[in-house]
Each structure stands twice: as C-alpha cells, then as structure tokens.
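Visitor: curious how this folds, go ahead:
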Amino acid sequence: MLFCFTSSHRTAGFDLLDRLERGAGAVIDAIRGQEAVTGSVVLATCNRFEAYLDVDLAKLELRDHAAAALIDLVAEAAAVDVDELRDGSRLISGDAVASHLFSVSSGLESVVIGEGEIAGQVRRAYIAARSSGTVTHDLERLFQSASRTSRGVKNTTGLMTQGRSMVRLALDLAESRVADWGAVRVLLVGTGRYAAASLAALRDRGVTDAAVWSRTGRAQAFAVSHAIEAVPADGLTAAVASADLVITCTVSPALVITRDLVDEAMELTEEAHRLLVVDLGLPRNVEAAVSEVERVELLDLETISLHAPLEELQATDSARELVGAAAAEFAAKTAERDVEPALVALRQHVFEKLDAEIARFASRQDFGDIERALRHFAGVLLHSPSVRARELARDGDAAAFIDGVTAVFGVDPATTGATITESVAPRNVAEAGRETA
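Guide: Sure, this is the predicted structure:
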C-alpha cells in the first residue's frame, strides 16, 4: 500500500523543515532499514520534506499502527520531537497519495503556485531512488504518472511556464530596496540550479555585475560557463563587503554566512553602504542573527513565503481539474489490478477444465477442429467476466468479483500461483478468436 509522509510550508514552520532537511540522509537510511517498507522515494526541497513509501501492511499489525510507526521513525532519525512532527506533518495513504503527488509535481502545492522548478525536483528524487534500487512497481507507476500529469498541466494551462519561482518572488520583494538593478553588485553563494536560476532572473532585471563563491571549489567552472567573476575560496568576507546583494542557495548542512562574517565584512565598508541578504537555502545558509547587524537586511524563506502571491484562479482551477482527472484514472487502474489475480485464477480454472475435455477427444480424427472450437469458446466465455471485473473494480467493488469467482467456481486467487500479466483475458471476442488461431 502506498503512503506519503509530508511536512511542508502548509503544515510546518521553516525551522522544522530546516531540521528535517538536515536529517534527510538519516531518515532515508532509517526508512530503507524497515522490513515492512518495500520501496521509497524521498523528496526534499526548500519548502517541503516528503517520503513516498510502498508498505507491506501484512508485516504490520494495523494500518493505524503503520501511520504511528512512520512518524516515530522519521522523528527519531531526524532528531526532532515526535509531537512537534505529528503537529507539523500529514500522513496520506491509498488513492490520496497519487492526488497529492500530482498536485505537488504540478506546482499546485508550492509557496508560489505554479512554480516551474518543482517538476524537476520530483523527477530527480525519483531518479535518485531508482539508482538506489528503492523504486517498486507501484512507485514506478506513481511517479511516471506524476511526470505525465505535470507536463499536461504545463502544456494545457500554461501555469508552470510563467517564470514563477521562489527566486523571482525574492527579487520582487527586493525591488523596493533597489533603485537601479544595473548598478547593483551581486554575490551568489552556491553553484547549483538555484544559482543559475537566480543569475538568469537577475539578468532579466538588468544586473551586469555579478560574482560567485562556492564552498566546494566549483566557483571557477560556474563563473566561466556563465561569464561572471569567480571569488577565491578565502575571499568570501571581502566579497560580501563589496556586494550590495548576496543570494545564498547552497545545500550546505552548515551555516555559510554567519553573524561574525557579516560583522567583519560591514566594518570594511563605508558608513552609507547597505547590504541585502537573500537566503534561499534549506537547510538555512545564513545565520538568523545576521538580520541584527546594522545596515543589513535579511530575506529568508519564511519571510518570502509570507508574501507569496494569490493564485490566478482560472489557470489554477484548470490545473486542479487535470490533476483530479489524472488521480481518478490512476486510482481506477490500481483498482483494476486488484481483480487481476481473480481473473488469472478464473482463466486458469477454465482452461484446466478445457484441457481435460480436449484430452478425452485426442484420439478422434477431427480432433484439431474440436480443439480450436473449444478454445475459441473458452475465450468467448471469459470475455464478459473480464469486462465486468474491470467495471466493478473501477466502481470500487473489486471484492464482489473476487468473492463471486471463489463462490461459484471454488477458485482461490491467492493460491493459484498464477502470474499477473498486463492482459489477463481476451478483451473482446475477436481477440479470443485470434488467440486460438
């Protein structure tokens, strides 16, 4: 059964999200160590921490126990208080998991509704899990469907093509502090995707003077590829002192810009110089006390999220309709899979009886004609139950068909040992005839 543990800007403060992000590695290891968890994909972004799990409920006492156990597991691994985590998170199960992931990957659950980065973040989380061998068949279906859905939302509504992002929202908030973007000296701290997105957004506003610093030594390569200046490893303080705007966007587990560093940097500047620091990192890149330094202003994710714009209702409503339809179709196909063992068992039962009858006539001269006729008849006979089984499954009544097969034919799908395939019975009479040709 599919579960999703989710803690996001909608349920938790950024302080809790920060601690979950810092403990992400430990959480992933703890999840993979659970016998009942057969597969997992962990998504960690600047405003959410989510674990999508395929759980074998047979290895747990109760479904409710699974929920409590998962929250306890994450709390212990991330070293956060379990009551705080319970209050700041949700646990989603069953068909609702698909609806949630499809909304997330389409940008409908983001701080900035319709942001474009989230689809790539979901895809990279799925690829990382595949590389680690933790993606089950059901998780594969789930994330492939999420990718198709987000593309459909983007292509149909245009919601994810309008340049919305945390980066651009942060720069919108900085607009009132900047008289002339062309005269602003910018320092980027970090060389990842957010750094590239930040630089592109800055250039759209007219910034021409930018430099980059990296704790990992990648500043030179980033600078060359983006035609900006590289700051040497030991030059961070001087670079902060010469900057008007500092944007941090690294995945460093430790603080990069500290109060002491900024104090030292501001001592090197003129009295009229002011500094704006934008922290897009999670875990937090900038020490909160930086905001207390004279002539320095700090915009962090929590502050930025409070100013997220309202949804554009028409595009958002259309996107939600598409997501709802995709989630309903995913649930229907999942329900169809629930009846497949019963269909396989029924088909196996019918053809075992057929083989026995054919054996009785094997010595007759017209045996070939008899066998073809009987096999065609068996295919035709199985067509209606197959169609009805899928209809019942889509209506949420798969158990009626499974119980009926057991009651009428004495067939137990759980004990047939049959292998489930994509097509468990001919879908129409013409196919039944072709199978016996």
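Visitor: contacts and neighbour counts: CA atoms only from here.
Guide: OK.
Visitor: so how far is residue 194 from the residue nearest to residue 198 when sequence neighbours are not counted?
Guide: Counting by CA to CA, 6 or more residues apart in numbering, residue 167 is the residue found nearest to residue 198 once chain neighbours are left out, at 5.8 Å. Distance, residue 167 to residue 194, using CA to CA, to the nearest Å: 8 Å.
Visitor: contacts only, for the most centrally placed residue in the chain.
Guide: The residue lying closest to the centre of the chain (CA atoms, centre = their mean) is residue 122, at 4.0 Å. Applying CA atoms under 8 Å, 6 or more residues apart in numbering, one finds that residue 122 lies in contact with 43, 105.
Visitor: equivalent analysis for residue 224, please.
Guide: Neighbours of residue 224 in contact, by CA under 8 Å, 6+ apart: none.
Visitor: quick one: classify it as helix, strand or coil.
Guide: helix (DSSP: H, G, I helix; E, B strand; the rest coil).
Visitor: quick one: it from residue 123, how far?
Guide: 28 Å.
Visitor: next: residue 92.
Guide: Shown here: residue 92 relative to residue 123, a distance of 20 Å by CA to CA.
Visitor: now the helices for the stretch 301-437 of the chain?
Guide: 301-305, 313-360, 367-394, 398-409, 429-435 (DSSP state H, counting those that start in this stretch).
Visitor: on that earlier part again, list the contacts of the residue nearest to residue 198.
Guide: 194, 197-198, 201, 280.
Visitor: also this sequence, please, to line up against the first:
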Amino acid sequence: MLLCVTASHKTAPFDVLEQLSAPGADKITPLIAPSVDGVVVLSTCNRIEAYVETDSDDTALVIADAMRSASGLSPEEFAGSYAVKTDGKAAEHLFAVAAGLESVVIGEGEIGGQVRRALTDARQLGTTTSDLERMFQRATETQKAIKNATALGRAGRSLVRLALELTDSRLADWTTQRVLLMGTGMYAAATIAALRERGVTDITVFSASGRGAKFGEKYGIAHTTKATLVETAIRSDIIITCTTSEEPVVTPATVAGLDKPLFVIDLGLPRNVDPAVGELPGVTLLDLETIRLHAPLEELQATDAARQMVKDAAARFTDGRRGRSAQPAIVALRQHVFGLLEAEIGRRPEAEAALRHLVGTLLHTPTVRAAEYARQGRADEVFAAIETLFGVDVRPAVEAAEAAAQPADAAAEPAGACPVTGAAALG
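Guide: Model (predicted):
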C-alpha cells in the first residue's frame, strides 16, 4: 500500500505548520523508516509530507506521531492538522503538488524541483522502493507535461514574485531601493532575478552560515557579515529573508536605530522574522500567511486542464501498479511452461519452431487477461488460478521478491514489452 500523510497550508495553521517544517526531512525520515518498507519525505516552506510504502493499516498513525514528536508539538496542538491519502489518491495528490496545484500560489515554479530533491535525498538515505521511485518519477513527468500543455506555469506566480508585486503598490521607484537578502537557499537566486527585472541594482546578501561572500561573487552582488549586519539592515529599504534557520534571523535588535520606512518580506518557514519586528514604527512586515491571503485568483481554465491531466496520470500510474502486482505469478507460469517446452524440444528438436510458436500463442491470452485482472485489483485470483491449473504457487515468494527490487526497476520498460512480465509480447 502507498500512503501519504500530509500537513500543509490547507490543513494546518501557519504557527503549527512552521513547527512541523522545522525538523526537516533528514530528521523525520529516520523516525519513520524502521516502520515501513520505504519512505520519501517532502519538506517545503508550506508543507511537510511523508510518502511511504507499507503493509500495515496503522502506519498513518506512526507517521503522524513521528512528525509531531520531531516538531515538539503536543497531541492537542497537532490534532486535525494533517490528512491521509492512500494508493491512487496518494499518487494524485503528489502529482498535483508537483504541478503547483496545491501551493499557496497556484502554479508556483519552485515545487517541482523540491519534489525531485525529495526523491534524491531518499535515495541517498536508502529509503526508496520501486513503487515510490515510479510514483515520484511520474510526478515529475506529469509536472513537465502540464507546464508544456497548459498556461498554468505562465499564469502561476512564484512566492517571490507575488511578494514583490504586493510590495510594488507601495513603492515609487524600484531602481532606488536598497535590498538586504538574508539567505542563500533555493529562493535566493529567484529573488535576485525578480529584483533585477524591476531595476534593482543595490543588493547585499547575508548568510549566517558564511556562504555570503561566495554567493555574492557568483551573482555579482555585495555581501555583509554579522559584524556589519545591523548597519546594513537599517541602511536598507527592503529586507527579504529566505533561510532554513529554525530561529528568527531578523529581530527588533537587527533593525535597532531604524529611522525610516522599511519593508520586510519573510519567505521562511519556520518564520525568519520575529513578529515583533512588524510592530516597530515604520516597518511593514509581509509573511507567508499574508501572501496566501493575497494570492491571485486561479486561472480557472488552465487549472481545470491541469487537474484533469493529474487525474489521468494518477489513473495510469495506479493501473500500471496493479498490473505489476500479478507479475510474479506470470513469471512463474512462463518459467514452468518454458521448462516443459525445452524438455519437449529435447525429445523432438525437429519441431522446435512449431512448439515455440504454439507456446507463445497459448501464453498470450493468459498474460493479457492476468494484466486485466491485476488492474482491477484481482491479482489474488491470478495467483489462485495458476496454482490450481499448474500447481505453481509463488505467493510466499512475492514479498521477498519485492523487497529485493531495486530503484532501477522504475526505469521505462522496453517498447513492445508485455505489460505484466516485461518480456517481449508472444503470439
């Protein structure tokens, strides 16, 4: 069974969500992995999700408790803050997430890369399975297809761009603005590009981890250090934060002595800016919750088309997964029949061509029907029929075979291959 436990801006208040997001995938995955066959954790600024493969009906509770305990939330605080999706619905949810359909801003571009990185991280931790690999790969394929076939990607705006648009109405001239960028993570490069599109040239970066100088050199901007941070902050007109820090990087002390208007844009989750900063005279604080409230209306036509593509892709994935569930039985049948065939050819070598053609013809229909039954969720009937007719029972070996499957199994099957066995079609 594939299962997803998700907490996002749609299920949890922002204060709860930022605590859930704080530990990150590297801390949550080890808490879940021992209880499941495989797990991929997706942690972004507005969601924390665990996708697992498991045989236990109680796994959702285990995952939810792992998320809660890693974040330090009490059961009362966490209650009602997550949703559970299984099998086809889990795949459909992931495909929608990857396409940006579940984001704060519909169609935002960053999430596709985050989904890909989640799979890469799980591979490095050794916690993927063949089905999880396939599901995440199909999610990426679906996201790219939606981007190419609909206007969703063009209509949707990233968090960075939307935040700057919300600031735009309060500024007379972007070209005169001095910007302090705090963080060198995934939003930093997008922020620089968006600022430069608006004519901003005075950009300074600060990195608490010491990457500011190298980052500044790469993007042709100035950098500041902790020693001069306050001076740079109060000189700035706009401060934009986008770090993964678990503690606020902007506090009232950061802007001590401020004597002019200041816009502070907080793109971090957990929050990068102490809420008290927003109460200071002259400071306008724009955080993720505010951005969500001002998110533009969806481009209905593009969104509807994208959601239909997601549903279709999820249905194909589910059908394919069900079809593969009968694969061990069909492989065992083919091995059994081919064993008999080789023995008969040994006795009648002159009839080899005719015998191989006959066996291929006879196996074709059972193979196709087995795939159909498996896609209908009736794989057990395929196992039972083969055992009854041929005395071949591979059900005890199925679990071991699945455990031995490698991520490489998720590679595309060769053209013309049988949808159940992967072998060339016969007959």
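Visitor: give me the TM-score for this pair.
Guide: Remark: TM-score between the superposed chains equals 0.90 [TM-score structural alignment, normalised by the length of structure 2]; 410 aligned residues with a CA RMSD of 2.2 Å.
Visitor: still on that earlier bit, filter the contacts of residue 167 of structure 1 down to just the ones in strands.
Guide: Per DSSP state E, strands hold no members of the contacts of residue 167 of structure 1.
Visitor: what two of the residues you listed are the furthest from one another?
Guide: The most widely separated members of those, counting by CA to CA, are 201 and 280 (13.8 Å).
Visitor: these two - which one has more neighbours?
Guide: Set residue 201 of structure 1 next to residue 280 and count neighbours by other CA atoms under 10 Å: residue 280 wins out with 26 against 17.
Visitor: and that one, what's its match in structure 2?
Guide: Residue pairing (TM-score structural alignment): residue 280 of structure 1 is matched to residue 267 of structure 2.
Visitor: pretty sure that match sits against residue 242.
Guide: Yes - the pair residue 267 of structure 2 / residue 242 is scored as a contact, 5.1 Å apart, by CA atoms under 8 Å.
Visitor: remind me which helix or strand the aligned partner of residue 109 of structure 1 in structure 2 belongs to.
Guide: When structure 2 is aligned by TM-score structural alignment, residue 109 of structure 1 is paired with residue 102. Using DSSP states H and E, residue 102 of structure 2 maps to neither a helix nor a strand.
Visitor: just give me the neighbour total for residue 102 of structure 2.
Guide: Residue 102 of structure 2 - counted by other CA under 10 Å - has 21 other residues nearby.
Visitor: same question, the one 5 residues further on
Guide: Residue 107 of structure 2 sits with 31 neighbouring residues when counted by other CA under 10 Å.
Visitor: equivalent analysis for residue 88 of structure 1, please.
Guide: Neighbours of residue 88 of structure 1 (other CA under 10 Å): 18.
Visitor: and residue 179 of structure 2, that's in a strand?
Guide: Yes - with three-state DSSP as the criterion, residue 179 of structure 2 is assigned to a strand.
Visitor: for it, give me its contacts.
Guide: 202-204, 236-240.
Visitor: trace it over to structure 1, please.
Guide: Aligning on TM-score structural alignment places residue 179 of structure 2 opposite residue 186 in structure 1.
Visitor: quick one: the helices in the stretch 101-250 of structure 1, in order.
Guide: 117-131, 137-157, 166-174, 193-204, 219-226, 236-242.
Visitor: mean shift between the last one and structure 2?
Guide: The reference is to helix 236-242 of structure 1. Following the fit onto structure 2, the mean deviation recorded for helix 236-242 of structure 1 is 0.8 Å by mean CA distance after the TM-score superposition for structure 1.
Visitor: whereabouts in structure 2 does that helix align?
Guide: The aligned range for helix 236-242 of structure 1 is 229-235, by TM-score structural alignment.
Visitor: what's the answer for the longest one, then?
Guide: Residues 130-150 of structure 2 are where helix 137-157 of structure 1 lands when matched by TM-score structural alignment.
Visitor: now that stretch: buried residues?
Guide: Applying a neighbour-count criterion of 16 or more other CA atoms under 10 Å, one finds 130-143, 146-147, 150 buried in stretch 130-150 of structure 2.
Visitor: ok, now stretch 44-60 of structure 1?
Guide: Applying 16+ other CA under 10 Å to stretch 44-60 of structure 1 flags 44-56 as buried.
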